[in-house]
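Q: here's my sequence, what's the structure:
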Amino acid sequence: MPNKTILIVLPNRDFDPSEVAISWQLLRGAGHRVRFATADAQVAVGDPLMLTGEGLDPWARLPGLRRLKLLGLLLRARRGARDAYKHMLDDAEFRQPLAYPQLQVADFDGLLLPGGHWSRGMRAYLESQSLQTFVGAFFASNKPLAAICHGVLLAARSPGADGRSALYGRKTTALTWAMEKSAWDLTRFYGRFWDPDYYRTYLEAPGEPAGYMSVQAEVSRALASPADFLDVPADAPQRLRKTSGLHRDSPSDSRPAWVVCDGNYVSARWPGDVHTFAQRFIELLG
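A: Here you go, the predicted structure:
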């Protein structure tokens, strides 16, 4: 029999395949049942650019050159994540998601909030009031909860019982502005020039400072103190490996990862943290 029942909530489209599929794979490997939910109980689809890498390089719109990848190889999901995604597509639970309005905290032992960034699909997920209400109630239950990348932004927007963010008074990390801007600059200046803001879910309005609508900035505004947003310290071992964006963790190497635990809540920044992130969540589940 499965040990615990875990829920992964998804946008209908454009979720990050690494953050979802690796987490699913490790949770299932630990003996847990994993269920899914989307806005309308339709089967979700991962971000195709992150799956294939096709469409990220500047020549991708030229006939015959779409499959030639350089930037696409750097940014797309790694082979292990792509393989896990293929297996997840055949999973019966993935093929029969629940709808956000159906969700009841009592039905689940843990909740995982993944990310993504392409605004086509992610905004509906991040802005769903029914989902925000459910996430806030799940935090109030003190059951184990995990959030990574833009999933932390969903958590920050979810209301606690006092009306403040469910993350108010907690320590967290999320996609940092340095990492978000680095990938944004790569894609808009050296890659997908016809869609330069692919890597930004929200853009600053005129008069707002650079990064004001970044994940880090919005999450930080929801916290009791900006100091509760934890990035890799300057003196951390393996700091360059953790912050360069060139290294990702693996089942046997957690050195590139940066994961923050605060009670029954665990958070991480990006797909490069996902193996360590999922393992810490499994530890919280007991």
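
Q: make it CA atoms for all contacts and neighbour counts henceforth
A: Fine.

Q: residue 261 falls within a helix, correct?
A: No. Counting by DSSP: H, G, I helix; E, B strand; the rest coil, one finds residue 261 to be strand, located in no helix.

Q: show me where the stretch 51-200 of the chain has helices.
A: All helices of the stretch 51-200 of the chain, identified by DSSP state H, counting those that start in this stretch, fall at 71-75, 79-89, 92-95, 119-126, 129-141, 150-157, 177-190.

Q: make JSON lines from those helices and add distance to residue 223 and mean neighbour count to it.
A: Conversion of these to JSON lines gives the following (distance: least, C-alpha to C-alpha, whole Å; neighbours: other C-alpha atoms under 10 Å):
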{"stretch": "helix 71-75", "distance to residue 223": "30", "mean neighbour count": "18"}
{"stretch": "helix 79-89", "distance to residue 223": "32", "mean neighbour count": "16"}
{"stretch": "helix 92-95", "distance to residue 223": "33", "mean neighbour count": "15"}
{"stretch": "helix 119-126", "distance to residue 223": "17", "mean neighbour count": "19"}
{"stretch": "helix 129-141", "distance to residue 223": "14", "mean neighbour count": "20"}
{"stretch": "helix 150-157", "distance to residue 223": "8", "mean neighbour count": "27"}
{"stretch": "helix 177-190", "distance to residue 223": "16", "mean neighbour count": "17"}
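
Q: turn those into CSV, including distance to residue 101.
A: CSV is the format used below for the helices of the stretch 51-200 of the chain (distance: least, C-alpha to C-alpha, whole Å):
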stretch, distance to residue 101
helix 71-75, 34
helix 79-89, 23
helix 92-95, 17
helix 119-126, 13
helix 129-141, 6
helix 150-157, 16
helix 177-190, 31
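
Q: closest one to residue 169 among those?
A: helix 150-157 (11.2 Å; C-alpha to C-alpha).

Q: let me see the contact set for residue 109.
A: Going by C-alpha atoms under 8 Å, 6 or more residues apart in numbering, residue 109 touches 4-6, 143-144, 285.

Q: another one to check against the first:
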Amino acid sequence: MILVLLPHSDYDPTESSVPWQYLHRAGIEVRFATPTGAVAHADPRLVEQGFGPLNPLLMTRKPDLESYRAMLSDPHFQHPMAYADVDPTQFAGLLDADAAKRIALHFFKAGKPIASVCHGPLLFARTLDPETGRSVLYGRKVTGLLSVTMELAAWMITAPWLGRYYRTYPQTVEAEIKATLASPGDFIAGPPALLRDSASRPERGFTVRDGNLLTARWPGDCHRLAAEWLRMLKEAPTS
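A: Purely as a prediction, here's the structure:
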């Protein structure tokens, strides 16, 4: 059984619904958790409102929106657990979109498969291993939302009418993650060309695997992330 952690709201639908779809089709049980146990819906601008002339660049693609709408009908999505009520020992793997440190620490220490994308690895950067006093990412190789070509670029092109919509945190995701690593070079940016992957072209995506941790940069990597994570789950020992 797999645990998918979601924030209160306003997340990118691709990042959770595409992996959910791969797991669902493989017959793997999925449960959801949110901060308070309330149903968490994706960013309405990515689902319905759009970005006007920038829709081809920023809007969620139709096949991935269909995956999201299918996920909405999952009874477990409609009745999520609260983070505080999660017993992480009951789950074989973790998909993080933005979650709780207690849960994340368990999966790292237990060596269970973990997948995270975009802003998600920030949770791990902020989760300290009590044995070392360092982030659980220390000594790992990882990727996440890129500063210049993704986070800052999206902010600059939308700022004239959306303001700080794409400036979620005081510093960029990449900068905060790098500060917790053994070396800044352990943050892997991937190829410069940002090609969106798909179910038929997962090789266009980019992921970084380090042991039980699989990370990706943005929604355009999610089909590859989902396919590779599914393989990790199938290969993982059962207990």
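
Q: before we move on, the earlier item: quick check: which of the helices of the stretch 51-200 of the first structure is nearest to residue 27 of the first structure?
A: With C-alpha to C-alpha as the criterion, residue 27 of the first structure lies closest to helix 79-89 of these, at 12.0 Å.

Q: how about the aligned partner of residue 12 of the first structure in the second structure: what's its closest non-neighbour residue?
A: Matched to the second structure by TM-score structural alignment, residue 12 of the first structure sits across from residue 8. Among residues not flanking residue 8 of the second structure along the chain, residue 40 sits closest, at 5.3 Å (C-alpha to C-alpha, 6 or more residues apart in numbering).

Q: again with residue 226 of the second structure
A: Spatially, and ignoring its direct neighbours in sequence, residue 226 of the second structure is nearest to residue 19 (4.5 Å; C-alpha to C-alpha, 6+ apart).

Q: for the stretch 1-150 of the first structure, what spans make up the strands?
A: Assigned by DSSP state E, counting those that start in this stretch, the stretch 1-150 of the first structure shows strands spanning 5-9, 13-15, 33-38, 45-46, 98-99, 110-113, 145-148.

Q: which of the ones you listed sits most buried?
A: Looking across the strands of the stretch 1-150 of the first structure with neighbours counted as mean count of other C-alpha atoms under 10 Å, the highest average goes to strand 145-148: a mean of 28.

Q: now that one: which residue numbers in the second structure?
A: Counting by TM-score structural alignment, strand 145-148 of the first structure pairs with residues 114-117 of the second structure.

Q: number of nearby residues for residue 240 of the first structure?
A: By the criterion of other C-alpha atoms under 10 Å, residue 240 of the first structure has 14 neighbours.

Q: and for the strand or helix carrying it, what's in contact with it?
A: Assigned by DSSP states H and E, residue 240 of the first structure belongs to helix 239-243. With C-alpha under 8 Å, 6+ apart as the test, helix 239-243 of the first structure has contacts from 179, 232-233, 247, 255-258.

Q: closest one to residue 86 of the first structure out of those residues, please.
A: residue 247 (23.1 Å).

Q: how much space between that closest one and residue 51 of the first structure?
A: Residue 247 of the first structure is 18 Å from residue 51 of the first structure, where distance means C-alpha to C-alpha, to the nearest Å.

Q: cool, and residue 137 of the first structure?
A: On the measure of C-alpha to C-alpha, residue 137 of the first structure and residue 51 of the first structure end up 33 Å apart.

Q: and if you look at residue 243 of the first structure?
A: Using C-alpha to C-alpha, residue 243 of the first structure is found at 23 Å from residue 51 of the first structure.

Q: do residue 133 of the first structure as well
A: Per C-alpha to C-alpha, residue 133 of the first structure is found 31 Å from residue 51 of the first structure.

Q: could you check how far the residue nearest to the spatial centre of the second structure is from residue 40 of the second structure?
A: Note on the second structure: the residue nearest the mean C-alpha position is residue 117, at 3.1 Å, using C-alpha atoms, centre = their mean. Using C-alpha to C-alpha, residue 117 of the second structure is found at 18 Å from residue 40 of the second structure.

Q: now residue 83 of the second structure
A: Look at residue 83 of the second structure and residue 40 of the second structure: by C-alpha to C-alpha, they are 13 Å apart.

Q: one more: residue 146 of the second structure?
A: 25 Å.

Q: could you do residue 182 of the second structure as well?
A: Going from residue 182 of the second structure to residue 40 of the second structure by C-alpha to C-alpha gives 34 Å.

Q: looking at those two, which is more packed in?
A: Per other C-alpha under 10 Å, whichever of residue 182 of the second structure and residue 40 has more neighbours is residue 40, with 22 against 16.

Q: which residues are in contact with the more buried one?
A: By C-alpha under 8 Å, 6+ apart, the residues touching residue 40 of the second structure are 6-10, 34.

Q: what do you get if the cut-off is 10 Å, keeping everything else the same?
A: With contacts defined as C-alpha atoms under 10 Å, 6 or more residues apart in numbering, residue 40 of the second structure is in contact with 6-11, 32-34, 72, 77-80.

Q: sorry, back to before: just tell me what the residue nearest to residue 8 of the second structure corresponds to in the first structure.
A: Match for residue 40 of the second structure (TM-score structural alignment): residue 44.

Q: distance of the closest residue to residue 194 of the second structure other than its chain neighbours from residue 196 of the second structure?
A: Take residue 194 of the second structure and drop its neighbours on the chain: the residue closest to it by C-alpha to C-alpha, 6+ apart is residue 220, 7.8 Å away. Noted for residue 220 of the second structure: a distance of 4 Å to residue 196 of the second structure, by C-alpha to C-alpha.

Q: tell me, what's touching these two both at once?
A: 61, 202, 204-206.

Q: which two in those are spaced the farthest apart?
A: 61 and 206 (18.1 Å).

Q: so between those two, which is more surrounded?
A: Per other C-alpha under 10 Å, whichever of residue 61 of the second structure and residue 206 has more neighbours is residue 206, with 25 against 17.

Q: counting neighbours, what do you get for residue 52 of the second structure?
A: When neighbours are defined as other C-alpha under 10 Å, residue 52 of the second structure has 9 of them.

Q: residues in contact with it?
A: Listed by C-alpha under 10 Å, 6+ apart, the contact partners of residue 52 of the second structure are 58-59.

Q: for residue 191 of the second structure, see how far away it is.
A: Noted for residue 52 of the second structure: a distance of 28 Å to residue 191 of the second structure, by C-alpha to C-alpha.

Q: list the buried residues in stretch 192-210 of the second structure.
A: 194, 196-198, 202-209 (16 or more other C-alpha atoms under 10 Å).

Q: list the ones among those residues that fall in helices.
A: Nothing among these maps onto helices, per DSSP state H.
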